[in-house]
Structure formats: structure tokens, C-alpha cells
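Student: Take a look and give me a structure for this.
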Amino acid sequence: MSEYDYIIVGAGSAGCAVAGRLAEAGRFRILVIEAGPRDRSVWIHMPIGYGKSFYNPRVNWMYRTEPEPQLDGRTIYQPRGKVVGGSSSINAMVYSRGQAEDFDAWAAQGNPGWGWPDVLSYYRRMEDHALGASPWHGAGGPLHVSDIAGNVHPLTHALVEAGRQAGLAFNPDLNGATTEGVGYYQINTAGGFRMSAARAYLWPALKTGRVDLVTDALVTKVRFEGRRAVGVAYRRDGVEHEARARGEVILAGGAVNTPQLLQLSGVGPGALLSRHGVPVVIDSPVGRNLQDHLCYDHVYRASRPSLNDDLLPLLGKLKVGLAYVLARRGPLSLSVNQGGGFMRSRPGLDRPDMQLYFSPLSYERATPGVRALMKPDPFSGFSTSVSPCRPTSRGHVEIRSADPFEVPAIAPSYLATQKDIDDLITGAHFLRRLAQTPALAAIIAEELKPGPAAVSDADMLADIRARAYSVFHPCGTCRMGPDPADAVVDAELKVHGVDGLRVIDASIFPSIPSGNTNAPAIMVGEKGADLVLGRNNAGIGGLSA
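Tutor: Got it, this is the predicted structure:
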């Protein structure tokens, strides 16, 4: 049995950040265990290559939800990174930090040290932002953030102008003083390559010699002595291994795998564990409070060339490939989520409640089960999308048996509340309004989905039930809070009721941030590492060192 100061389960967005900062401290032996392989694939490092990872079981858990009652009983696809870098190695790279009020609400729920001034200091510490150092951004941090406004597809400019014509303000920095308005998304790339959490944090950490990385290894159980976590058991190549932690075991498997492992280890709802023959260490609401962003799009045939025209024809492929190989520029160096922003769906709201996306690409005719970004529709096309920022529906993640290799049941319960239904209908009508602006109307040849016959609330809701999908932001299943009755970890991310065990990943979010969740997950890794080291708010501009 090997022994380490800290064992980190999961080399994903948060886990890499924790490993990097603990290694930087210079006095620990650290073991990182990842269920997937090393991040060596060219498709991981080429930004648009995530189209190849989207349905690749080698690097993607490729989860599906339980049948969703409010979505016509469909099972909704839930890709999760199963590779070094986790979901930051296979996502669309949009860098969005959430709204200040999101984190102030976390603090108000009994989590001191998690308000906006606190987390902003960690965002600034982790950033190497293309816009430079400012009260809102950091420079020189490990995670590069690119400003792509000057490199987006020309159709994206039409979307930004359409937003202005629909009454939204232009926002040149969607991570600045406010998220409100329409503009161009910032993305995690550097020099034309994906800037995953692994590239930013784990690669440098491995060079220190203080971090051991074990890949293709599934952790099957946290080992306890009484109520203290002392290590983990894991299986690699069919062989059982154990590792012991002198300090702490840190779970960073994400919103699905972390609650699954806790439940398998005896930390979870007592009735659930007993039903599956798992001895109960602590009766805890592990797996509850699952939240996710649901998205809905309108798809158009374009009257002007779109990314389809660059990525489908052989000549187009050659041109964009050459641009990437020679200069790391062009469509292959970007995400397809290039424009969008945040808006208030109705008067009287105190902050934006809806996120917009624009993609200068369509793949309506793609083979089911294939997200063929490199094989788009054989015509010019694009889509606009809307996603309510703060859904009120709550779901769960539960083990199906005591077998660690059996996929857990994932039930987000999308649209379980009338508010969530009403919000998405409102968003759908805004997409139609956006399409009627002069800027977008000038580039639309035909509305393909839902089609001009869909006009009423009932029409929109029927189409939402038939086509809405996850934006892949699951979180909240190991909720942070002071009361063990409804929270799994405290404000220091220690698991209630046991010693030597923390959760540091997106599962600790008390409520979902108003935007993409990868940046907040990395921030949690940054702050979580400081908590392990006994420091609070030590980021740039932090309250104490």
C-alpha cells in the first residue's frame, strides 16, 4: 500500500487546480487518481476537436439521464470528461464566471468566505486574461482566457447587432463589471490550443516530482477507520490497489461521480444505502440538489455563408486545416459558441435571468448520436439558443447497486416547476423576436426549427418538450451548507460527520451559477486548495493571506 499526504480522486477541472496549488506549496506528496486516460489526443488540444470527443467513450463517460417526464420521457445526454483535465478537456471552452449575486447568495446561506469579493480574488488569481489586469481580471495566472471578438465568424457580428436592435446593450466584456448585455464569449485557449485545467495546473505540478498521477484507474471506495477517511481503494487493469492518506482524501470527481463514490463508501441517504447493502457510515443527503441548465434552440437556413461552408466541403476543410497548422488560427482554433450574453426576460427583475448563445453552424442532418462539428449540414445554417440562468427544479444522483462499475441513476427533473416552464417559453419567444430584427432577418433564408407554424405558448412548449437539451452544467449534488440535514460539506468543504475527507468540485455548489460552470469549478479548486492549506481568501486582492 502506497502512502501520500493527500489523495485527490479525479483529475478534472477542480482536481487539477487542487493538485497544482498543493504541489506549489512544496512540502507534500500527492496522488491524483483519474478514471480515464492521459490527455494526449490531438482532438483534445485542438479547440474545435471537442466535436470528436463528444461521443468518444475513451474520454467521455457519455451518461444519460433517467427518462425525463417533462421532456416527453426522453433520456437526455450528459457528457462528462473521463480523461486528464476532466470536462475542461472536452467542453466548448466558454469562460463565464457567474454573477456577483450568485456567490453572495452562497455566503448568505451560511457559507462564510464564499461571497463575491472572496471568489473574485480567486478568479483574478487563476486568470491570465487577454484583457489584462484590472479590478475584474487577473494577469499572469495559470489559466489563459482569450478574447475572440476579432476572430469570430462574420455571422456572429449579426447576432450582436440583432441583440442591440432587440433592446440589449452591447457588453464588450461579459466577465467584467456586469454580465448583462450581448457580446462575444471569452474562451479558454492559448496560442491556438485548448487551455484545459490539466494544461494550466497539472502539467506544471507533475514536473515538480511531488505529484504521482495514476490514470485508467477507477476508485471504488473511500476507506474509513471509524469515521475518519484514511485512504481509497481503486481498480486498474483488473487489479485491486489501495492508497493511504496521512492528511486528507479529496474527492473531485464532479457532480455525478463524487456522489456515486460517497454513496458506495457509506456516506449518503441511509435508506438508499441500506437498500443496496452498503453499510452506512453517515446518513447524509449526498446526491440530492442536482441542478443543471436546460437549453433550447431555434435553427435557421442562412442566406449567407456560415461555418457549414468552411467545415463541410473538402476545399473548406483544407483551408481551415492549413490556417490552423500554419498559424493556429481560423475556425479550428475557436469554439462554435462565439456570441451571446445575458438578459432580463421581463421587466422588474433585478438582474439577468437568461443566457443567450449563438453558433454560426448547424448540424440538423447529423446522424443521431453523432455531434459532427466537422460534418455540418450541406447548406449554410446557424442557431440561436436560450438557457434560463437559475432553474428552480431539483433532481438527484443515486447508485443503482453496490457495484462501482454500474452507472448511477441521474434524474435532473428538468421543468419540474411551473416557473422553469414559463421561463423557457419566454426565452423561446425572445428567440423569435431576435430573428425578426433587421440584422438577423437579413441573414435568415428559412426557419427550420421549430418552424414558422409554431406561434403560441402551447406550440413553443411542445417543441421545448421535444427538443430541449442539457448545456452540461450538472452541479449541487454535495451541497455546501452549515446544516448536515440538507448539506453534505461545510464552508471549508469538509464532509459533515467525518474527518479527513473533503469534496472540492462543482458538486458543492449550493445553487447553480448564472452561466457556464467550468470557471466556477476551477475557482472552487483554487479556493479549496487554500482551505486545505489553512489559508482563507489568499487570492489577488484577498481579504487575508
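Student: CA only for contacts and neighbour counts going forward, please
Tutor: Noted.
Student: How about residue 437, nearest residue that isn't a chain neighbour?
Tutor: Computed as C-alpha to C-alpha, 6 or more residues apart in numbering, the closest residue to residue 437 that is not its neighbour in sequence is residue 162, at 5.7 Å.
Student: Which helix or strand contains that neighbour?
Tutor: Counting by DSSP states H and E, the element that carries residue 162 is helix 154-165.
Student: Show residues contacting the very next helix or strand once past that helix.
Tutor: Next along the chain after helix 154-165, taking DSSP H and E as the criterion, comes strand 181-184. Contact partners of strand 181-184, identified using C-alpha atoms under 8 Å, 6 or more residues apart in numbering, comprise 147-149, 160, 163-164, 168-174, 338-343.
Student: could you redo the last one with a cut-off of 6 Å?
Tutor: Contacts with strand 181-184, where a contact means C-alpha atoms under 6 Å, 6 or more residues apart in numbering, come from 149, 160, 168, 169, 170, 171, 172, 338, 339, 340, 341, 342.
Student: Buried members of those residues into PyMOL, please.
Tutor: To isolate the buried members of those in PyMOL, using 16 or more other C-alpha atoms under 10 Å:
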select buried, resi 149+160+168+169+170+171+338+339+340+341+342
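Student: could the contacts of strand 181-184 go into JSON lines alongside distance to residue 421?
Tutor: Converted to JSON lines, the contacts of strand 181-184 look like this (distance: C-alpha to C-alpha, whole Å):
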{"residue": "149", "distance to residue 421": "33"}
{"residue": "160", "distance to residue 421": "26"}
{"residue": "168", "distance to residue 421": "23"}
{"residue": "169", "distance to residue 421": "26"}
{"residue": "170", "distance to residue 421": "28"}
{"residue": "171", "distance to residue 421": "28"}
{"residue": "172", "distance to residue 421": "31"}
{"residue": "338", "distance to residue 421": "27"}
{"residue": "339", "distance to residue 421": "25"}
{"residue": "340", "distance to residue 421": "22"}
{"residue": "341", "distance to residue 421": "21"}
{"residue": "342", "distance to residue 421": "19"}
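Student: compare with the first, here's sequence two:
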Amino acid sequence: MGHQRVHKPRTAETRTRSLLLHGSLWPLLILFIGCSTRTSVVAQLFSVDSSGLGISLMQSVAMALNASSLALANNTAWPLQHEPPDDRSEIEQYDYIVVGAGSAGAIVASRLSELCQVKVLLLEEGQLPPLESEIFSLTAALHHDERYMYLEEAVPNPQCCQAMASTHGCVWWHGRMMGGGGAINGNIYIPGSRDSFRRWNSTGWDWMQVQKSYSRLQQRLNPSYLQPNRLNLKLANLIYAGSAELGVPRMKQPLIAGATFGYTHHVPVTVNQGRRASSGRVYLANDQVNRRGNLKVIRGAQVQKVLLNANGTQATGVIYTVNGMEHTAITSGEVVLSAGTLNSAKLLLLSGIGPRKELQRWNITTYQDLPVGRNLQDHGMMPLFLLFGSNCAVNSTRDPTEDPYAPVSVAQYLLDNQKGPLASGFYMMGYINSSAPSSSRGEPDLHVVAHTLLPKGSTGSFGYLGFRPELVQAQQDILQEADLLQVMGSLLRPHSQGRVRLSSKNSTDQVKIENHYGEALQDQQTLLRYVRYIQKLSNTRSFRRCGLRLWLPPLDECDVLAPDSDDYWLCYIRYFYVGAWHSVGTCRMAPRKEGNSGEDGGVVDERLRVHGVKGLRVVDASIMPELPAGNTNGPAMMIGEKGAQMILDDREANNEVVQEC
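Tutor: Reported below is the predicted structural model:
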């Protein structure tokens, strides 16, 4: 006897999904995709006074889209907003106060609140991340939005960032929301390398010792790998073939294991099932954390300074404002600054911890004379462009079904379990010793960090990067003729360093950022070798088959110099070597040194405690003595895990209760 097929009842939502995925309702759907995710599409449709199957189906579409987008944002999963006391004279007391809910701070607050008997306050200046933050391919739309990013600029420097539209040149963007930079970055998760941590030269921080923290972190984040589309796979194979002709192989070990030689497009990312897995989302936005009554979160809180005792040797709390109202919170345990490389340094300076001469300038009492704000580092990045010829399969016209911004793609992502072009992506990286590209000996000094196909007819990348209008137009003009391959080169170990200073005593003012991208002779030489490497790559058989050749943006200052000379390229570097938004180092972990504000010394010790101040730690990327080999978000989260564990271990060593909930 054969089996009879059982027909399940089809709900309106089931019918809608079926019709959408088979294409019957795409024309109707396109009408509604443009609506803001913050506005209920259903409300717009219900205003139509009509009846019948057509309007019923459209209402079902709208309801399904709206429900899916709300579930994706899932704002109710975040800890509730804690309101400060109405009476400003009322002072709340906590065991731990964590400043900043970014990549490190979210982890610190979550880990500390696992102890039921402690009371934790988490202060974050930003708000909840919007829906765009959750969708990998839409994040870039937020990168010029001051609601979700600090759009800070450096002081003018004629030696770098001259292509920028800003009169100040270099920009230092960083996250301003729950999850911080991890809620708005490119999701790349690279732990660094054995050599990276060896150079930190700090007890407890070598490669083997940080693996325990990385392991705990990865169990929570569950990093994955993006699925590239067919066009990007062709591009990957082209780059593999061309680099192999120069003796640079595919990477033999995975990046997640610390490999740093060769090319790979298997780049680990903090994406789970098509959606972002920031540390803020993973560590804070879940039912387990919400059930903890001991974690209080205040969003929209701007911390003014850390409170210290009379002689500046003990942190006692913080002063913060919410909606212009000033409040005080005190701690019986510790204040943990996780406000990021720029803001953690600013708060220490405002609190009287920093170089004596600088603090005296602002009439701030110096409690601890430490080199806060020095050692500012960033990998930087410099784009080069290769123009495609017409006879290459890689520069094919984009398949409309693979366009992540098409209405079809948006609907597929929302209604088909986060699948489709919006959930796909492509990263390809090369780690190269620019002095001897084919040799695996010696540390790589060049990170070829991105290979991006800019399709013919697209708007290009210069507008997004913030370059001058005439350069944006020039790139768009050339993109009317053919595709461009954009290659980003980054220095793994830049010698040029910057500095963060106060611009005033007002905590709402941004810091004064002094950057010196590419000023060191060693950096200039490495960038010149990067240019020559890409030129050699364009002359390989594989690249010549695609007709790839350099495209040079028009630069009046540089174009008068001898073509392809070192002088021309040094001029190009002044224009196009710009920030990579990988700022670290302003609260360096190193032993304290006395005299001359201890310029070569550290701000925190190997347990991240601020020198000379009990109950005050810095736990974020600002403590890195040197940049890691690759993107900085993975190491920043590891610092959050390791720093939190140090606090818990120190609590246990002091015979304090450490029982988990």
C-alpha cells in the first residue's frame, strides 16, 4: 500500500512565503521595500480601504516583512534601560562600574554580572543598534550617521590624508551604540599571530596564554565564513593565480589559528546564520542576561570623569550625565574603562591621570603622571586601482539576482531565514613580506587587506571613504567605461605614531587627535614596495589575460612629477594613505617609568590596572602595546574576556565570593 501525502493547512504566512519565493508577488513587494524599517509597513497598507485577495495578500506580505524585521532587530532581548535616580542627590552604589558597552565592555559587564552577589552598572553613551547593524551587507549605510558613530577628525596634517574632503584630513570613526565598533564594523575576526603577542612582552599575554580567552570567546561567538557569490569566486581564483606566479602561495593554515603568510579568501567573521554576532548582541542581548537583576544598563549616559580619593590613589566612582542631568555612581570595587582607544584616554585625562604638563595646561590636578594618549597607532590603508579589460570573465555584468540591495534580496533575507545576497560577502587577504614576497621567512610587513570589485556603472568607493568631490566624480567617470579592482594595502607594523590630547576640559568635546600616517621613512618604503608588488601582480600572465592595468586618480600636485617615480608615489601616499579605523595603544600596557611623564612607559600593568590607582582598570584596545597582525576587533574582544577573568580571579584571590548565578 502506497503512502498518501498529507496536506498541511496553509496559513496566510505560509502562502505568502511560497508566493514570494516563487516570484509571483515581486512586483507588489517592490512597492513596499523602500519603506523605512523603523516604520510599520502594515500601517501604510491598512490605510487602504479595499478588499479582495490582492489586498489581502499584500497585507500578508507587509505583516510577514514587518514581523521578520522586528524579530531580527529583537530590541526586547537587550537589558532594560535603568533610569538614574530622580533625586540627583541620591547616589547609587555598585560593586563594578563599566564604562562603554563596546566590543570589550559588553563582555566585561556580562561576565561580571554572572556573579549573583555583585551589582554591576554598565554606562553606554549610545543607544540600541538599528536593524541595519544586524544585516552584514547593510552596515555601511550607517557609517556616516552620527547617531551610531563618533565621526571624529584629526588636526590638519599636510603629510597625510590629503585626498579627504574634510578640511581636517584624517577621520577616526568609531562606534557609538550597544556593541560599539563591533556592531558596525566589517565583522572580520582575526586573532592576530604568535609574533604579535610576543612583541607585547607582557607577562600572561603571549600566544599560548591568550588562547584560553580566545577559546572562551569563540565558543560564544561561533565565528563563521562568508559564502562568496560566483563572481567573487572567479575574482579569488584570479588573485590566487596571479600571486602564485610571484611565488606567494595560498595560506596553508587558517587565519583563526594565527597564520600570517600567503593569500586566503577563507576569512573568519562574526556572522551567525546571516546576521551579525557582535559581542554586545551575544553577551548582553539574551534571556539569560535579562534575568539577572544585578546588571543595570543606562544608555545615553555620557561619563564626565572618574572620581578619585583625595590623593588620587583609589577610584571611587564616576560622574555621568543623562539628558543633561548630572548623576554620581560610586563603587566599592572597581571602575572599568572600556570606552575605546580615544574615549578611555580622554576620561583618564579629564580625571587627572596623564602627562603632567598637559594636565597643567587645562588646570587639571595631576594625580598620576602617566603617558596617557601617547602611542596612538592604526594600520592605515591605501587603495590602488586596476582597470579591467573587456575580455575577462571576472568583469562580467552583475547578476541582478545577486544584487544585495535589490528588493528581491531584501525580501529573501527577511522571509527565508536570512539567506540570499544580503547574507553573502567576500573578503580576500594577503600577508606578504614586501621585501621578499615569495619568501615565508621573516614577519610579513604588508597586509593586502581587501580586493573589491567595483562594477561598471556603480558609484564607486570614494564617496563612502570621504574623498574630495572631484575625486569621487573622476572615479565615477572611469566606472562608466569598465570595472575596477580596488586593492587595499595596510601596514602590519607601522612606525608612525600619533597622540591623543584634550581639546578642552569639557567632556562633550572630542579629543585632539594628532596622526602622522606614513611620515616615518620605514612606512614610506613599505608602501612603495606595496605599489611595486601590485604593479608586478598586474604584469602576471593571469592578470594580463584580464587586461588589468593601474588607474591613477587625477592629482594635480603629483601629476607634475615624473610618472611612476618614487617621488610620484610618495606624493600619492600623502593623499591616499588614510585611516583603517584600527586605533589602539593610548593606554599602553607596560611597566611604569618615572620622569618626563614616562613617555616610554605604560599606563596599565599586565593585569590592566592603572598604575598608581587602586580599583581602576582599562579593558579595551587602548591597552595594546602594538598593533596585532590583522583587524583589531578580535583581539579587542579577547581583551574583554581576559580582563573580565582577571577581575574575577583577583576577587577570588582576595577571598571575596565568586559564586555564579
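Student: residues in the second structure aligned with stretch 241-253 of the first structure?
Tutor: Under TM-score structural alignment, stretch 241-253 of the first structure corresponds to residues 327-339 of the second structure.
Student: Quick one: distance of that stretch to the chain centre.
Tutor: Put simply, stretch 327-339 of the second structure sits 25 Å off its chain's centre (C-alpha atoms, centre = their mean, to the nearest Å).
Student: Just say helix, strand or coil for residue 232 of the first structure.
Tutor: At residue 232 of the first structure the chain is in strand, as set by DSSP: H, G, I helix; E, B strand; the rest coil.
Student: Quick check: the aligned residue for it in the second structure?
Tutor: Aligned partner of residue 232 of the first structure by TM-score structural alignment: residue 318.
Student: Next, count neighbours for the residue nearest to its match when sequence neighbours are not counted.
Tutor: Spatial nearest neighbour of residue 318 of the second structure, excluding adjacent residues (C-alpha to C-alpha, 6+ apart): residue 306 at 4.5 Å. Each residue near residue 306 of the second structure was counted by other C-alpha atoms under 10 Å, and the total is 26.
Student: And residue 111 of the second structure? What does it align with in the first structure?
Tutor: Counting by TM-score structural alignment, residue 111 of the second structure lines up with residue 21 in the first structure.
Student: What sits closest to that match if chain neighbours are left out?
Tutor: Closest to residue 21 of the first structure by C-alpha to C-alpha, 6+ apart is residue 529, at 6.2 Å.
Student: Number of residues surrounding residue 16 of the first structure?
Tutor: Using other C-alpha under 10 Å, residue 16 of the first structure has 30 other residues around it.
Student: doesn't it fall inside a helix?
Tutor: Yes - counting by three-state DSSP, residue 16 of the first structure is located in a helix.
Student: Can you tell me the SS state at the nearest residue to it once chain neighbours are set aside?
Tutor: Closest residue in space to residue 16 of the first structure, ignoring its immediate chain neighbours: residue 202 at 5.2 Å, by C-alpha to C-alpha, 6+ apart. When classified by three-state DSSP, residue 202 of the first structure comes out as helix.
Student: Look up how far residue 148 of the first structure lies from residue 202 of the first structure.
Tutor: 25 Å (C-alpha to C-alpha, to the nearest Å).
Student: more crowded one of these two?
Tutor: residue 202 (27 against 19).
Student: mind checking what that one lines up with in the second structure?
Tutor: Under the pairing rule here (TM-score structural alignment), the equivalent of residue 202 of the first structure within the second structure is residue 284.
Student: what's the burial count for residue 28 of the second structure?
Tutor: Residue 28 of the second structure: 14 surrounding residues under other C-alpha under 10 Å.
Student: in what helix or strand does it lie?
Tutor: Per DSSP H and E, residue 28 of the second structure falls inside helix 26-33.
Student: That helix aligns to what range in the first structure?
Tutor: Going by TM-score structural alignment: helix 26-33 of the second structure matches no residues.
Student: where do the helices sit along the stretch 551-661 of the second structure?
Tutor: Taking DSSP state H, counting those that start in this stretch as the test, the helices found in the stretch 551-661 of the second structure are 556-559, 566-576, 633-653.
Student: if I look at the equivalent of residue 189 of the second structure over in the first structure, how far off is residue 402 of the first structure?
Tutor: Alignment note: residue 189 of the second structure maps to residue 95 in the first structure; criterion TM-score structural alignment. The spacing between residue 95 of the first structure and residue 402 of the first structure, counted by C-alpha to C-alpha, is 37 Å.
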